[in-house]
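Peer 1: here is a sequence together with a model predicted from it:
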Amino acid sequence: MIFDEFSIKTLIRPVVDFPSPGVIFRDITPLLQSPKALRMVADSLVQRYVESDFSHIGALDARGFIIGSILAYELNRPLILFRKQGKLPADVLTESYRTEYGEAFLEVHADSLCEGDSVLLIDDLIATGGTFIAAAQLVRRMGAQVYEAAAVIDLPELGGSCKLQDMGIPTFTLTAFGLNDR
């Protein structure tokens, strides 16, 4: 199936003034509710990474878990969960980061990766890059490296993709929205 960026974009719902006034939240729920669209997203990402040389998929809380699980299954790679603080039951590493909305903390099980591992990080979107940067810092603290940061959506005007690239982390997204795109 050929990826159709226009069809995917029409299934990403803009929610104005959520979670705070002036923000346009990009909701992928309608995309997830469309079997054809979800298949297009999954197939596009699988095709991009099927012959790539990384050892793990790192899924970011929470919508990254959905796409990350599909990729881990299809690519036969271990899935690492990067969770919001207080959600993991064993020993964790914690990293603070800034979001569009304030400060937050990301955690990963301390035994998730080994030196020399390489991780594809996946989430639904790249905004300010805070969550991806925190995940990348956690990956590096375990002696591993980030292969690439991937998402369905990029919000380039918020600068996250540029920040990641400045850290030496390549990025890939399927589509992008400007701040005023509806």
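Peer 2: In hand now; what should we look at? Residues are numbered from 1 along each chain as shown.
Peer 1: going forward, measure contacts and count neighbours with C-alpha atoms only.
Peer 2: Fine.
Peer 1: secondary structure class for the residue most central in space within the chain?
Peer 2: In the chain, the residue lying closest to the centroid (C-alpha atoms, centre = their mean) is D123, at 1.7 Å. Secondary structure, DSSP: H, G, I helix; E, B strand; the rest coil: D123 is strand.
Peer 1: please report how far it lies from R141.
Peer 2: 20 Å (C-alpha to C-alpha, to the nearest Å).
Peer 1: with E74 instead?
Peer 2: Using C-alpha to C-alpha, E74 is found at 28 Å from R141.
Peer 1: next, count neighbours for T175.
Peer 2: By other C-alpha atoms under 10 Å, the residues close to T175 number 16.
Peer 1: here's the one I want to compare it with:
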Amino acid sequence: MSGTTDGIILQDYIRNIPDFPKPGIQFKDITPLLAHPAALRAAVERLAAPFADRKVDAIAAAEARGFLFAAPMALMLGVGLVPIRKPGKLPYTTVSAEYALEYGTDRLEMHSDALSPGHRILIVDDVLATGGTMKACCDLVRDAGAEVVACAFLLELGFLNGRAKLAPTEVFSVLSY
């Protein structure tokens, strides 16, 4: 979905950076989109639109770029925002989930009282790549007894097959590469 009803072609604001962060990688840089108010608004509106008529109690988002889209989406949908962060960044009691990296593991944390059983949560991030970060976010939400309504992304790098790691969870992406 590129959605040009508002005249904004989001792909025009995604910059390709060859060989970053290492040779052979074609990095999709969203900073031009973030710098352009109309493109940023269009991106947030397109991310939120499929969930406007669905029951969502809160949006959860992984730091840091997920916050850039999740906060305005939460305002648009009239729901709260649950930050999911790297270890040691949240001030209250936390729960955590570990996930695999290319060389090792990492961990994400959420406040232990952020969600309640039965809450319906939309999880948002900027990019779906291999799916490891988002799978950890889903695990945190589900371990709290809440339901993952869907995972939403501005960009999906389909060739990395991250969607498969999230199955059977619904995945929505505004742009796919």
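Peer 2: Now that the structure is in, tell me what you want to look at. No experiment lies behind these values; they were computed from the predicted model shown.
Peer 1: now the residue lying farthest from the centre of the first structure: how far from Y147 of the first structure?
Peer 2: Largest separation from the mean C-alpha position in the first structure: P21, at 24.2 Å (C-alpha atoms, centre = their mean). Using C-alpha to C-alpha, we find P21 of the first structure at a distance of 35 Å from Y147 of the first structure.
Peer 1: please identify the helix or strand for R83 of the first structure.
Peer 2: Element membership for R83 of the first structure (DSSP states H and E) is strand 79-84.
Peer 1: and the helix or strand just after that strand with strand 79-84, angle?
Peer 2: Downstream of strand 79-84 of the first structure, the first helix or strand assigned by DSSP H and E is strand 92-98. Between the axes of strand 92-98 of the first structure and strand 79-84, defined by axes from the mean of the first three to the mean of the last three C-alpha atoms, to 10 degrees, the angle is 60 degrees.
Peer 1: so where in the second structure does strand 92-98 of the first structure end up aligned?
Peer 2: With TM-score structural alignment applied, strand 92-98 of the first structure matches the range 94-100 in the second structure.
Peer 1: and I133 of the first structure, what does it touch?
Peer 2: By C-alpha atoms under 8 Å, 6 or more residues apart in numbering, the contact list for I133 of the first structure reads Y97, L164.
Peer 1: aligned to it, what sits in the second structure?
Peer 2: By TM-score structural alignment, I133 of the first structure lines up with K135.
Peer 1: next secondary structure element downstream of the helix or strand where its match lies?
Peer 2: In the assignment (DSSP H and E), K135 of the second structure maps to helix 132-143. Sequence order places strand 147-156 as the next helix or strand after helix 132-143 of the second structure, per DSSP H and E.
Peer 1: so what's the residue count around the alignment partner in the first structure of M110 of the second structure?
Peer 2: Superposed on the first structure with TM-score structural alignment, M110 of the second structure falls opposite V108. Residues lying near V108 of the first structure (other C-alpha under 10 Å) number 26.
Peer 1: would you confirm that V108 of the first structure belongs to a strand?
Peer 2: Yes. Using three-state DSSP, the assignment for V108 of the first structure is a strand.
Peer 1: from what I can see it touches Q137, true?
Peer 2: No. If you go by C-alpha atoms under 8 Å, V108 of the first structure and Q137 don't touch, sitting 10.9 Å apart.
Peer 1: how close does L31 of the first structure sit to I66 of the first structure?
Peer 2: 12 Å.
Peer 1: quick one: map R85 of the second structure onto the first structure.
Peer 2: Aligned partner of R85 of the second structure by TM-score structural alignment: R83.
Peer 1: next: F67 of the second structure.
Peer 2: Superposed on the first structure with TM-score structural alignment, F67 of the second structure falls opposite F65.
Peer 1: likewise A49 of the second structure?
Peer 2: Under TM-score structural alignment, A49 of the second structure pairs with Q47 in the first structure.
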